[in-house]
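Participant: sequence first, predicted coordinates after that:
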Amino acid sequence: MGARRDYYRDPNAPKANSLKPGGSALVVDEAGRVLMQRRGDSGNWSLPGGIMELGETLEDCVIRETREETGLDIEITGLLGIYTDPEHVIEYADGEVRQEFAIVYYGRAIGGEIEVSHESTDVRFLSLDELSGLPVHPTVRLRLQHHQERSNLPRLE
């Protein structure tokens, strides 16, 4: 097993023992492509994001994590949704089993240049059609589907 393993609606999933607030950015370029990173720990394509640290807002966390993971500076432009499904847990090699708690913001690139971080093997803007044939976790596909539906209201899942 890599550093993490995601379980989604799996009756054999381990019981969660942790809950930490996290956030992600859904950044779209002028061509409608979404900023994605290929995670080094799972091989899946995912939105940039991470866990909030003491002393920062969740918006600050998403801006920081996006810069660290993709090289791009962003500004927050809206809210896609709040994702807290207890049937999505992430098991880490150290024994932590974290229940999903992710708030996904819309963001816009305002500077920087795309670069791969120590957490990813690739970073680029991809169309939704391109993503349909790539490894993407079902919970990230759900977020992309919500984006594609373009609802004006934040999603609560």
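Facilitator: Great, that's in hand. Residues are numbered from 1 along each chain as shown.
Participant: CA atoms for contacts and neighbours, from now on please.
Facilitator: Noted.
Participant: isn't there a helix covering Q148?
Facilitator: Yes - counting by DSSP: H, G, I helix; E, B strand; the rest coil, Q148 is found in a helix.
Participant: quick check: D10 touching I90?
Facilitator: No - between D10 and I90 there is no contact under C-alpha atoms under 8 Å: 11.5 Å.
Participant: now the strands: where do they sit in this protein?
Facilitator: Counting by DSSP state E, the chain has strands at residues 4-8, 18-19, 22-27, 34-39, 45-46, 49-51, 72-83, 88-92, 97-99, 102-112, 120-126, 155-156.
Participant: what's the first one in contact with?
Facilitator: Counting contacts by C-alpha atoms under 8 Å, 6 or more residues apart in numbering, the residues outside strand 4-8 that touch it are A13, D41, S42, E87, H88, V89, I90, E91, Y92, A93, P138, T139.
Participant: below is structure B, check it against A:
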Amino acid sequence: MSRTEYYDDPAAPEPNSMVVAASAVVTDDDGRILLQRRRDNDLWALPGGGMELGESLPGAAVREVREETGLDVEITGLVGTYTDPRHLIEYRDGEVRRQFNICFRARVTGGELALSDESTDLRWIAPGDLDALPMHHTQRLRLRHYLEHRPTPYLG
């Protein structure tokens, strides 16, 4: 695997980069959530990735969803901010990333579901089926906050 995630692990390597990232909880009319199975760690996750220079965070989420799933989306709200310094991501190329993620709510406006080179599977998952999927707990936290229908975004 080319990606290893650490959480509150004293054996984790020291970070050498910081990345601002955006992700999205994309839902369909039946309330199912779109997830991708990541090629780099074989875990299920929300579509998302790093923000590029010259784009906004909502724009990054829209672009990442399109790149990773083939779907066009509209941002409809904010799930929360995820900035826990205990979460590190190590890549095979030597990057050890501290990543700040802003997670949005989104709905599909067009496009066709299509795999990218970053994933091995895409699925619409009913909320009751989420626990059965292998997933990093930081992804589960975002999904839990989304499913709690919080009146205000999570700030953490």
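Facilitator: Ah, there it is. What you see is a predicted model, and the numbers here were worked out from it, not measured in a lab.
Participant: TM value for the aligned chains?
Facilitator: The TM-score (TM-score structural alignment, normalised by the length of structure 2) is 0.97; 156 aligned residues with a C-alpha RMSD of 0.8 Å.
Participant: follow-up on the earlier one: now render the strands of structure 1 as a markdown table, adding distance to E59 of structure 1.
Facilitator: As requested, the strands of structure 1 are exported to a markdown table (distance: least, C-alpha to C-alpha, whole Å):
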| stretch | distance to E59 of structure 1 |
| --- | --- |
| strand 4-8 | 24 |
| strand 18-19 | 18 |
| strand 22-27 | 8 |
| strand 34-39 | 17 |
| strand 45-46 | 18 |
| strand 49-51 | 10 |
| strand 72-83 | 7 |
| strand 88-92 | 22 |
| strand 97-99 | 20 |
| strand 102-112 | 8 |
| strand 120-126 | 21 |
| strand 155-156 | 17 |
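Participant: so who does the residue nearest the centre of structure 2 touch?
Facilitator: Among the residues of structure 2, the one closest to the centroid is L46, at 3.7 Å (C-alpha atoms, centre = their mean). Contacts for L46 of structure 2 (C-alpha under 8 Å, 6+ apart) come out as S23, A24, V25, L34, L35, Q36, Q139.
Participant: just E59 of structure 1 next, same as before
Facilitator: Contacts of E59 of structure 1 by C-alpha under 8 Å, 6+ apart are G23, I76.
Participant: repeat for K15 of structure 1
Facilitator: K15 of structure 1 touches V89, V97, counting by C-alpha under 8 Å, 6+ apart.
Participant: and the contacts of L46 of structure 2, which is closest to G110 of structure 2?
Facilitator: L34 (14.2 Å; C-alpha to C-alpha).
Participant: number of nearby residues for that closest one?
Facilitator: Other residues near L34 of structure 2 number 22, with proximity taken as other C-alpha atoms under 10 Å.
Participant: go on, the one 5 residues further on?
Facilitator: Number of residues near R39 of structure 2 (other C-alpha under 10 Å) recorded here: 17.
Participant: just give me the match in structure 1 for it.
Facilitator: Matched by TM-score structural alignment, R39 of structure 2 corresponds to G40 in structure 1.
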